[in-house]
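Asker: pasting the sequence and the predicted model now:
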Amino acid sequence: MSRIGKKAVTVPKGVTAEIDGKTVSVKGPKGQLSFVLNDLVLASKDEDGSIKIDPVDDSKPARSAWGMSRTMVSNLVQGVTNGFEKKLEISGVGYRAAVQGKNLQLALGYSHDVLYPIPSDVQIACPKPTEITVTGIDAQRVGQVAAQIREYRPPEPYKGKGVKYAGEQIVRKEGKKK
């Protein structure tokens, strides 16, 4: 049995959750999100207001979708209450970032600055020139935007220069020997 799937998703005060067939909609102080469940799982509300996810049968595909569906519903609730955040760090001489209007301007060692248009459902801030903070209510969108920014200059293994996630360990290689 799925250890994650067995747990019910608690809905905190100030958040309303509705189940309409296969669609779970959650509305909270930060916004509204919805998720369409797989055909292999069923959603129901308990008497205390929490959401319970159950597989339709005991088949392997249904049990595989069970835990993932519960996590997706949990992410909806967490997103509309607290939101999600990813931090990126920039290391390298002259590498920096700045928010200018609706664009993120990145100086990453190219002959030109990279302009990344900020999506409307995500907020990007630069508390320092070498830090980027991506926040939003949708976990998938926050992760996707952070990955797209990191893709402009991934960290290289010799000096560690580039854009990396905060706390990411870069496996370093030894340089040439004489």
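Answerer: It's in.

Asker: contacts and neighbour counts: CA atoms only from here.
Answerer: OK.

Asker: most centrally placed residue in this structure?
Answerer: When the chain is reduced to its mean C-alpha position, the nearest residue by Cα atoms, centre = their mean turns out to be Ala139, at 3.1 Å.

Asker: that one contacts Val73, doesn't it?
Answerer: No. Applying Cα atoms under 8 Å as the test, Ala139 and Val73 come out as separate, 11.3 Å apart.

Asker: can you pull out the helices in the protein?
Answerer: The residue ranges that make up the helices of the chain, judged by DSSP state H, are 3-6, 60-81, 139-151.

Asker: from the chain's centre, how far out does the first one sit?
Answerer: In this view, helix 3-6 has its centroid 21 Å away from the chain centroid, taken as Cα atoms, centre = their mean, to the nearest Å.

Asker: cool, and stretch 31-47?
Answerer: Averaging C-alpha coordinates over stretch 31-47 and over its chain gives two centres that are 19 Å apart (Cα atoms, centre = their mean).

Asker: putting a second one here so we can go through both:
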Amino acid sequence: MASHIGKLPVAIPAGVDVAIDEGTFSAKGPKGTDSYVLPEGITGKIEDGHIILTPVDDLRPTRARHGLSRSIIASMVQGVHEGFSKHLMIVGTGYRVVAKGKGLEFFLGYSHTITVNPPEGISFELPNANEVIVRGTDKQAVGQVAANIRKLRAPEPYKGKGIKYADERIVRKAGKAGK
């Protein structure tokens, strides 16, 4: 019995070239290139514009890696075709961000500024001084960089000051007076 997720084929969009060579999957698209080594016990083939992964045996660890591999490959194909992004908002009086070379310099109410440089394959966009958009082709890397930026000054529950995701809702607490 194979993984339910792993059995689903991954559609290859127009403009994306994929190849499976000796257990290594690679994808090249308009946003960049990426590769992934298929785990032992998983084979793949390209058929009718779709990527199909199949487990060699029916052991439980192989089934688990089967679904995981399919999800990673689907994210890679989407990443090289469209890319991924995370939108962060900076809330608070005097809190802001400015571009400094390829990196960012944050003013977050500390006695010093904090500089964040992008890792390989990640870029930053600043629509204004209170917004940051993290972009890249690797879903995991984009999410991790956004989480690291958010961690610099996580939103606090009383006034909502800090760095938050654009779609995040901060649950507010009543102050000392209990209003």
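Answerer: Cool, the structure landed. Please read these numbers as outputs of a predicted model, since none were measured by experiment.

Asker: TM-score for the pair, please.
Answerer: Here the TM-score for the pair of chains, by TM-score structural alignment, normalised by the length of the first structure, is 0.92; 177 aligned residues with a Cα RMSD of 1.6 Å.

Asker: excluding chain neighbours, what is closest to Gly49 of the first structure?
Answerer: If the residues on either side of it in the chain are set aside, Gly49 of the first structure comes closest to Val11, at 6.5 Å by Cα to Cα, 6 or more residues apart in numbering.

Asker: ugh, wrong one, I meant Gly136 of the first structure
Answerer: Here the nearest residue to Gly136 of the first structure in space, its sequence neighbours aside, is Val122; by Cα to Cα, 6+ apart that works out to 4.8 Å.

Asker: wait, that neighbour touches Thr133, no?
Answerer: No. Taking Cα under 8 Å as the definition, Val122 of the first structure is not a contact partner of Thr133, at 10.3 Å.

Asker: how close does the longest strand along the first structure sit to the second structure?
Answerer: With residue count as the measure and DSSP state E as the assignment, the first structure has strand 84-91 as its longest strand. Taken against the second structure, strand 84-91 of the first structure registers an average deviation of 0.7 Å after superposition, with mean Cα distance after the TM-score superposition for the first structure.

Asker: for Lys102 of the second structure, give me its contacts.
Answerer: Lys102 of the second structure makes contacts with Asn117, Pro118, Ser123, Phe124, as judged by Cα atoms under 8 Å, 6 or more residues apart in numbering.

Asker: quick check: the gap between it and Asn128 of the second structure.
Answerer: Taking Cα to Cα, to the nearest Å as the criterion, Lys102 of the second structure is separated from Asn128 of the second structure by 16 Å.

Asker: before we move on, the earlier item: most tightly packed of the helices of the first structure?
Answerer: Neighbour counts (mean count of other Cα atoms under 10 Å) averaged over each of these peak at helix 60-81, with a mean of 20.
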